[in-house]
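>>> got a predicted structure here, sequence first:
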Amino acid sequence: MVIKLYQQLALALGTWVIRLRISAMKLRPSKQSIKAGARVIDTAEMYGNGNSEQLVGQAIQNLDRKELFIIDKVLPNNASSDQLPKSLDASLARVGTDYFDLYLYHWRGGIPLPETVKALQDAQNAGKIRHWGVSNFDLADMKELLSLPGGSEVAANEDLYNLGSRGTEFDLQSWQVNQKIPFIAYTPIAQGDRFGQQLTTNRTIQAIAEEHQATPYQILLAWTIRSGNVLAIPQTSDPIHAAENVKAGDIEFTEEELELIDNSFPKPTNKQPLDIL
């Protein structure tokens, strides 16, 4: 039986659901987050043209690799049977590890999906990745993936999701729960003001933050992971915010608070195009 991402996280990290994404060209925040308790790190060959992966390698020096859960991603143009192994080896070398816990197909490109799936399976069989998944896939993409040979081995799908971008709630998230495929949210606090909605200055968010003695950013992050079915990737270049992100996992909302948030930021009532950054 395939070990899904949630099970792997439970074995390695307990109930940890907030993670660090390293894409900025600064090392201090990553070390601050790890010190605060973050043990799941998300990076990609695309971030800083490999420099982000090098920062990850520096940040995890002198740490027990078995206590970390490292996620990396391959670009669409590198997702062929010939190029994926080369890109994977280069990423492993930059991070300074023998394997990635999860390796994601960053978004769909021109290479046939069956070829990419086969290349990911080969990498897994070679022991260079523990699990593989996808990113920026909508429901139709996921259904197509599961129809392919080996497609059901997908361990996760990572999409844009936050209070200002709730489209995946309409069908994708519930479908993934039914299929037992973890949903990973990137940009979960929407940089505070995604889509011009001024999330951090919203009166409801500020009032709830005051009630919980938290920051608006912590409330936005806690809301993203409220269901227990979403893993979040908070990103910051501020070490203080990095530590605050970790503490957001302790926030629990009342039904009244969730209703107030829904009134300010309504749930989707129809299918929406997948938001991508």
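Thanks, I have the structure now.

>>> for the rest of this, base every contact and every neighbour count on C-alpha atoms.
Noted.

>>> can you give me the strands in the chain?
Listed in chain order, the strands of the chain (DSSP state E) span 20-21, 40-42, 69-74, 100-105, 129-135, 157-160, 183-186, 230-233.

>>> report all helices and strands that the third one contacts.
It refers to strand 69-74. strand 40-42, helix 83-95, strand 100-105 (3 or more C-alpha pairs under 8 Å, 6 or more residues apart in numbering; DSSP states H and E).

>>> which of these sits most buried?
Most buried of the helices and strands packed on strand 69-74 by mean neighbour count (mean count of other C-alpha atoms under 10 Å) is strand 100-105; its value is a mean of 24.

>>> turn the strands of the chain into CSV, including distance to residue 143.
Listed next are these as CSV, based on distance: least, C-alpha to C-alpha, whole Å:
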stretch, distance to residue 143
strand 20-21, 27
strand 40-42, 25
strand 69-74, 21
strand 100-105, 16
strand 129-135, 12
strand 157-160, 12
strand 183-186, 15
strand 230-233, 19
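
>>> for residue 268, find the nearest of these.
Across the strands of the chain, residue 268 has its closest neighbour in strand 157-160 (14.7 Å, C-alpha to C-alpha).

>>> mind checking how far that closest one is from the chain centre?
Put simply, strand 157-160 sits 6 Å off its chain's centre (C-alpha atoms, centre = their mean, to the nearest Å).

>>> one more: stretch 208-228?
Relative to the mean C-alpha coordinate of its chain, stretch 208-228 is positioned 18 Å out (C-alpha atoms, centre = their mean).

>>> mind listing what's buried in it?
Within stretch 208-228, the residues that qualify as buried are 208-209, 214-226, counting by 16 or more other C-alpha atoms under 10 Å.

>>> put this next to the previous one:
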Amino acid sequence: MRGIRELANKDSGNNPIRREDLFLASGGTDRSQKGMEQRLRDALAYSGGDYLDLFVLEYVCPEEAGDDSGDLVKALELARSWVRDGSVRYVGASTHSHSVGAWLGSLDRGEERDNDNDNDGASSPLPLLDAMMLRYNMGHKAAAEALSLPVCAERGIPVLAFTTTRWNRLQDGHPDWGQRAPTTPECLSFALSASSDERGASAGPDAPTTTEDGAGRPIEIVLHSARDAEELGEGMSCLDSSFVPPTIDAGNRAAVAIWRDYGDLEWNDMDGFDEYPEEQQGTSIL
């Protein structure tokens, strides 16, 4: 862990790094007060800082969900107390279940926010979470779009999408696909455009829609476990305005629609990726 402290304080040229230029996150699966407090102390000690930007309650499972006064909610409220005392800036949670994600997004913190600037007294409850980590990729999108993403969009909870390449399986192609497979940047770009007009048009009337202020675009960050610097550079190219993907025969359709078709092929029989396959039909398991 000593390396984390070094990375958080010096750049590759051994020059000091400003803390405000870093975003440090930690978390764990222990929901006990003792375990969480130890995790926070360890994270602060490892990074050599006074605060974390994000503390994540990791791998929330269906067995923990549904009880608004259970151990998980108490753990989230403990993390919120750290926001109030300044040791943590934001509270998040991660889950592999989009039913759980929808439930997490519905939780309130007991504080209100103004909805507009018209001074009419309108307000709404603030969500308990500041951020959520959810699975989303071309082949694992239906559950997110039916269950968790609409809630996050409505509540204003930004989403960090993980496994956006489906364990690098998507770039390998599919036996029933007659065109080239997507590149890593295209997989990442697809996740970042999760609530585009193209997606919304094909997902039905209840799907979140894109608005000028970004509502309906809850996925703001994608996580990518690059294996080396070259792979990292390739992935990050999707953020470059000059990025031009290889051509694909999309006809009159946008490329994102083509990749939706690609993701609609049967994948789970090949890789067993979907832990809760019934959610892919839009059915909550809670």
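Nice, I can see it. Everything numeric here is computed off the predicted structure, so don't read it as measured data.

>>> the residue mapped onto residue 152 of the second structure from the first structure: neighbour count?
Counting by TM-score structural alignment, residue 152 of the second structure lines up with residue 176 in the first structure. By other C-alpha atoms under 10 Å, 17 other residues sit near residue 176 of the first structure.

>>> what does residue 107 of the second structure give?
Residue 107 of the second structure: 16 surrounding residues under other C-alpha under 10 Å.

>>> and if you look at residue 73 of the first structure?
26.

>>> state the distance from residue 144 of the first structure to residue 93 of the first structure.
In this view, residue 144 of the first structure and residue 93 of the first structure are 32 Å apart by C-alpha to C-alpha, to the nearest Å.

>>> picking up where we left off before, closest one to residue 136 of the first structure out of the buried residues of stretch 208-228 of the first structure, please.
residue 224 (17.0 Å).

>>> what lines up with that closest one in the second structure?
In the second structure, residue 224 of the first structure lands on residue 191 (TM-score structural alignment).

>>> quick revisit: nearest to residue 113 of the first structure, out of the strands of the first structure?
Using C-alpha to C-alpha, the nearest of the strands of the first structure to residue 113 of the first structure is strand 100-105, at 9.9 Å.

>>> so what's the counterpart of residue 188 of the first structure in the second structure up against?
Alignment note (TM-score structural alignment): residue 188 of the first structure maps to residue 164 of the second structure. Contacts of residue 164 of the second structure were listed using C-alpha atoms under 8 Å, 6 or more residues apart in numbering, and they are 135, 136, 137, 138, 187, 188, 191, 222, 223, 224.

>>> by neighbours, which of those residues wins?
residue 136 (31 neighbours).

>>> ok, now how distant is the corresponding residue of the first structure for it from residue 211 of the first structure?
Taking TM-score structural alignment for the superposition, residue 136 of the second structure sits opposite residue 161 in the first structure. Distance, residue 161 of the first structure to residue 211 of the first structure, using C-alpha to C-alpha: 24 Å.

>>> and if you look at residue 34 of the first structure?
Going from residue 34 of the first structure to residue 211 of the first structure by C-alpha to C-alpha gives 28 Å.

>>> closest to residue 58 of the first structure out of the strands of the first structure?
Checking the strands of the first structure against residue 58 of the first structure by C-alpha to C-alpha gives strand 40-42 as the closest, at 12.6 Å.

>>> next, count neighbours for residue 151 of the first structure.
By the criterion of other C-alpha under 10 Å, residue 151 of the first structure has 19 neighbours.

>>> which residue packs closest to it, ignoring adjacent ones?
Closest residue to residue 151 of the first structure apart from its sequence neighbours, by C-alpha to C-alpha, 6 or more residues apart in numbering: residue 145 at 5.1 Å.

>>> who touches the one you found in this structure?
The contact partners of residue 145 of the first structure, by C-alpha under 8 Å, 6+ apart, come to 113, 151, 152.

>>> what of residue 5 of the first structure?
So residue 5 of the first structure contacts 131, 155, 156, 181, 182 (C-alpha under 8 Å, 6+ apart).

>>> okay but residue 92 of the first structure is in contact with residue 99, surely?
Yes. Between residue 92 of the first structure and residue 99 there is a contact at 6.7 Å, judged by C-alpha atoms under 8 Å.

>>> need the counterpart of residue 227 of the second structure in the first structure.
Under the alignment (TM-score structural alignment), residue 227 of the second structure pairs with residue 237 in the first structure.

>>> centre of the chain to stretch 202-210 of the first structure, how far?
From the chain centre to the centre of stretch 202-210 of the first structure is a distance of 25 Å (C-alpha atoms, centre = their mean).

>>> ranges for the helices of the first structure?
Per DSSP state H, the first structure carries helices over the ranges 5-13, 28-36, 51-59, 83-95, 113-125, 139-146, 172-179, 203-211, 216-224, 239-247, 255-264.
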